[in-house]
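Asker: starting from these lines, generate the structure:
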Amino acid sequence: MPDQIADPSDLRGDCAQCFGLCCVALPFARSTDFALDKPAGKPCPNLRGDHRCGIHADLREKGFTGCTVYDCFGAGQKVSQVTFGGQDWRTGTKEHARQMLDVFPVVRQLHELLWYLNEALGLSAARPVHADLRRALERTERLTRQTPQELAALDVAAHRQEVNVLLLRTSELARAGVAGKGGKGGKGGGKDRRGADLIGARLKGADLRGASLRGAYLIGADLTGADLRGADLIGADLRGADLTDADLTGAFFLTQPQLTAARGSAGTKLPESVTRPVHWTAGS
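Answerer: Reported below is the predicted structural model:
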């Protein structure tokens, strides 16, 4: 994919280069994903002094499934090693720690955008907007390298909206001509299911080729054997969705956290941008 200009390895979390920021900055709510309540800014009780998780090997068994599906898209190491030059939040001043924890969620959003923009540049069908995508990627990367003060003041929502216009156009171009039996659903390929409530939906064997599933709620949906080739999955909630033997070849804007939150099998066909979750087993 020669048009991609970001290094994909920089857009995956590297806990060895991070100071456990996600375990401190982010809040937890007691649920099926987390075994306890934790406010933002308070370290998780499982966080050790070396910034490693004390129950990492047993997170699912201990009720912390939410931690197993989380990925900061490389924001943790960027904030730890670049923004703050390797200075630990534990050893700095209270103001330093507050700034670091405030900046981390901002950079995480920017890195997620870098992931989408990088993938968009790898889609040959989106070539008409590659120049605009490249400019957006370069600008987003520059934003991630601002000072802590500049990052804290950044209107990241406005920037996301600007980038989303390009990602929507990318989706239309990539899905054109990939429609399934569901018929046309807007400017792209298959049906437009943006934001659809498909919680627990029975979609076994469904033809969703080229569908827009942006932001769709697919929690616990049965997608076994479904055809999702060329579908736009940006922001789709796949928690507990069954992707056993589903075909996601060519599906785009699918992130590793989304996939890890779902269930699948050895027969599930995946796009090159993600890897098969380790907890998936044949027939799961």
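
Asker: from here on, just use CA atoms for contacts and neighbour counts.
Answerer: OK.

Asker: what about the residue nearest the centre of the chain, distance to Asp192?
Answerer: When CA atoms, centre = their mean is applied to the chain, the residue found nearest the centroid is Thr255 (4.3 Å). Thr255 is 20 Å from Asp192, where distance means CA to CA, to the nearest Å.

Asker: what of Cys22?
Answerer: 34 Å.

Asker: neighbour count winner among those two?
Answerer: Set Cys22 next to Asp192 and count neighbours by other CA atoms under 10 Å: Cys22 wins out with 24 against 21.

Asker: can you give me the strands in the stretch 1-150 of the chain?
Answerer: Ranges of strands in the stretch 1-150 of the chain, per DSSP state E, counting those that start in this stretch: none exist.

Asker: helices of that one, start to end?
Answerer: 22-25, 65-68, 75-77, 94-121, 130-144, 148-153 (DSSP state H, counting those that start in this stretch).

Asker: mind listing residues that contact the second one?
Answerer: By CA atoms under 8 Å, 6 or more residues apart in numbering, the residues outside helix 65-68 that reach it are Thr32, Asp33, Phe34, Leu59, Arg60, Thr260.

Asker: what do you get for the shortest one?
Answerer: When contacts are defined by CA under 8 Å, 6+ apart, helix 75-77 is touched by residues 11, 13-15, 17-22, 104, 107-108, 111.

Asker: Arg276: neighbouring residues, count only.
Answerer: Residues near Arg276, counting by other CA under 10 Å: 17.

Asker: distance of the nearest residue to it once chain neighbours are set aside relative to Glu150?
Answerer: Counting by CA to CA, 6 or more residues apart in numbering, Leu270 is the residue found nearest to Arg276 once chain neighbours are left out, at 7.6 Å. Look at Leu270 and Glu150: by CA to CA, they are 38 Å apart.

Asker: roughly how far apart are the closest residue to Ala201 other than its chain neighbours and Gly200?
Answerer: Leaving aside its sequence neighbours, Ala201 sits nearest to Ala221 (CA to CA, 6+ apart; 4.7 Å). The gap separating Ala221 from Gly200 is 4 Å, by CA to CA.

Asker: more crowded one of those two?
Answerer: Each of Ala221 and Gly200 has its neighbours counted (other CA under 10 Å); Ala221 has more, 22 against 16.

Asker: would you do the same for the sequence below? I want to compare the two.
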Amino acid sequence: MDLQSNCEECFGLCCAALPFAVSTDFAINKNAGQPCPNLRDDFRCGIHTGLRAKGFKGCTVYECFGAGPKVSHHTFAGRDWRAAPESAALMFEVFPVVRHLHELMYYLTQALELPAAEPIHSQLHSALEQTTRMTLLPAEKLLEVDVPTHRAEINELLLQTSDLARDAARRQLTNIPKRPKNYGRGADLIGAKLKKSDLRCVSLRGAYLIAADLSGADLRGADLIGVDFRDANLCGADLTNTLFLTQSQLNAAKGDALTKLPDALARPEHWSSL
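Answerer: All right, here's what the predicted structure looks like:
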């Protein structure tokens, strides 16, 4: 099961199906269904090696979790939208649906790798199998999938996983302080000064940590699902054994050689200059 982007096996779907607007992440406006002007005829990016320098930082932090290849080669059987323009609108509409489902599969797979979640492994397996079956539906049937309801059901399992894993981590770690503040989902921590903070085993689900200073912070055992790390300073931070951290979250942040990462994730190339 491939749950990572593979642009070599995709028909440039994120570059054509999705919209973006002029911002710090994108240099131009683009409507949904309108191919990016940087997309070449072979579905490769014409400025791939210079995306950040040319104002397309947002492209470097996007992750489809393998949905692009799935839609390109399974849902549409390898027939691209340029060769079959009559399929373009449907392909572009299906892609975000499959992307949402693949993201859930990524989190469920991570949850199943956690020994602490063993009490609910059967439910997690069932949810993963159900979600996988959904991604294999024909294009028209995929558009009938109630993604918000399915996501809410999966989220309940992921919340249970988080509680089990963080409780287990608390038992293993020492001197975890009592925290007077509870970071609720979607907490506004934009620009927060959290340098060298002890955030072990904290739930930061969905928190906005844009441009926050987390340099030297200890995040071991923290739940980071959906955290917005854009331009957050993770230099010297300890992110080992965090829960539900993705490569795209790291790509959106700033870090250095002292930032400690989970084994499964790579140090972003742009960190080397910091």
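
Asker: can you tell me which of the helices of the stretch 1-150 of structure 1 is most buried?
Answerer: Of all the helices of the stretch 1-150 of structure 1, helix 75-77 carries the top mean neighbour count, a mean of 28, counting by mean count of other CA atoms under 10 Å.

Asker: and it, which stretch of structure 2?
Answerer: Mapping helix 75-77 of structure 1 onto structure 2 (TM-score structural alignment) gives residues 67-69.

Asker: please give me every residue in contact with the equivalent of the residue nearest to Ala201 of structure 1 over in structure 2.
Answerer: Under the alignment (TM-score structural alignment), Ala221 of structure 1 pairs with Ala212 in structure 2. Residues in contact with Ala212 of structure 2 (CA under 8 Å, 6+ apart) are Leu189, Ile190, Gly191, Ala192, Lys193, Leu194, Phe229, Asp231, Ala232, Asn233.

Asker: near the aligned residue in structure 1 for the second one, how many residues? Count them for me, please.
Answerer: It refers to Ile190 of structure 2. Aligning on TM-score structural alignment places Ile190 of structure 2 opposite Ile199 in structure 1. A count of nearby residues for Ile199 of structure 1, using other CA under 10 Å, gives 18.

Asker: residues contacting Ile199 of structure 1?
Answerer: Contacts of Ile199 of structure 1 (CA under 8 Å, 6+ apart): Tyr217, Leu218, Ile219, Gly220, Ala221.

Asker: neighbour-wise, which one of those residues leads?
Answerer: That'd be Leu218 among the contacts of Ile199 of structure 1, by other CA under 10 Å, with 25 neighbours.

Asker: from Gly92 of structure 1, how far off is that one?
Answerer: 43 Å.

Asker: try Pro27 of structure 1
Answerer: 22 Å.

Asker: please say which of those two ends up with more neighbours.
Answerer: Pro27 (15 against 11).

Asker: alignment lookup: that one to structure 2.
Answerer: Aligned partner of Pro27 of structure 1 by TM-score structural alignment: Pro19.

Asker: ok, now Pro277 of structure 1?
Answerer: Checking TM-score structural alignment: Pro277 of structure 1 goes with Pro268.

Asker: excluding its backbone neighbours, what's nearest its match?
Answerer: Asn251 (5.6 Å).

Asker: work out for me the element that neighbour sits within.
Answerer: helix 247-252 (DSSP states H and E).

Asker: okay, and that helix goes to which residues in structure 1?
Answerer: Under TM-score structural alignment, the match for helix 247-252 of structure 2 is residues 256-261.

Asker: ok, the residue sitting furthest away from the middle of structure 1 to Gln87 of structure 1 distance?
Answerer: The C-alpha centroid of structure 1 is most remote from Thr93, which lies 31.6 Å away (CA atoms, centre = their mean). Separation of Thr93 of structure 1 from Gln87 of structure 1 (CA to CA): 10 Å.

Asker: and if you look at Thr281 of structure 1?
Answerer: Counting by CA to CA - Thr281 of structure 1 and Gln87 of structure 1 are separated by 41 Å.

Asker: same question for Gln77 of structure 1.
Answerer: From Gln77 of structure 1 to Gln87 of structure 1 the distance is 11 Å (CA to CA).

Asker: same deal with Arg202 of structure 1?
Answerer: Distance, Arg202 of structure 1 to Gln87 of structure 1, by CA to CA: 50 Å.

Asker: again with Asp71 of structure 1
Answerer: Distance from Asp71 of structure 1 to Gln87 of structure 1, by CA to CA: 22 Å.

Asker: between those two, point out the one with more neighbours.
Answerer: Asp71 (21 against 17).

Asker: pretty sure the more buried one sits against Pro257.
Answerer: Yes - shown here, Asp71 of structure 1 and Pro257 form a contact pair, counting by CA atoms under 8 Å, at 6.1 Å.

Asker: Asn38 is in contact with Ile47 of structure 2, correct?
Answerer: Yes - with contacts defined as CA under 8 Å, Ile47 of structure 2 counts as touching Asn38 at a distance of 6.6 Å.

Asker: among the helices of the stretch 1-150 of structure 1, which comes closest to Ser212 of structure 1?
Answerer: helix 94-121 (15.1 Å; CA to CA).

Asker: contact partners of stretch 13-31 of structure 2?
Answerer: Under CA under 8 Å, 6+ apart, the answer for stretch 13-31 of structure 2 is 32-36, 39, 54-59, 64, 68, 92-93, 95.

Asker: ok, 6 Å please
Answerer: Contact with stretch 13-31 of structure 2 is made by Ala32, Gly33, Gln34, Pro35, Cys36, Gly55, Phe56, Lys57, Gly58, Phe92, as judged by CA atoms under 6 Å, 6 or more residues apart in numbering.

Asker: go on, stretch 130-145 of structure 1?
Answerer: By CA under 6 Å, 6+ apart, stretch 130-145 of structure 1 touches Val107, Leu117, Leu121.

Asker: give the equivalent position in structure 1 for Phe43 of structure 2.
Answerer: So, by TM-score structural alignment, Phe43 of structure 2 is matched to His51.

Asker: any idea how far Asp231 of structure 2 is from Val61 of structure 2?
Answerer: Val61 of structure 2 sits 11 Å away from Asp231 of structure 2, going by CA to CA.

Asker: and for Gln123 of structure 2?
Answerer: Relative to Asp231 of structure 2, and taking CA to CA, Gln123 of structure 2 is found at 36 Å.

Asker: try Gly33 of structure 2
Answerer: 28 Å.
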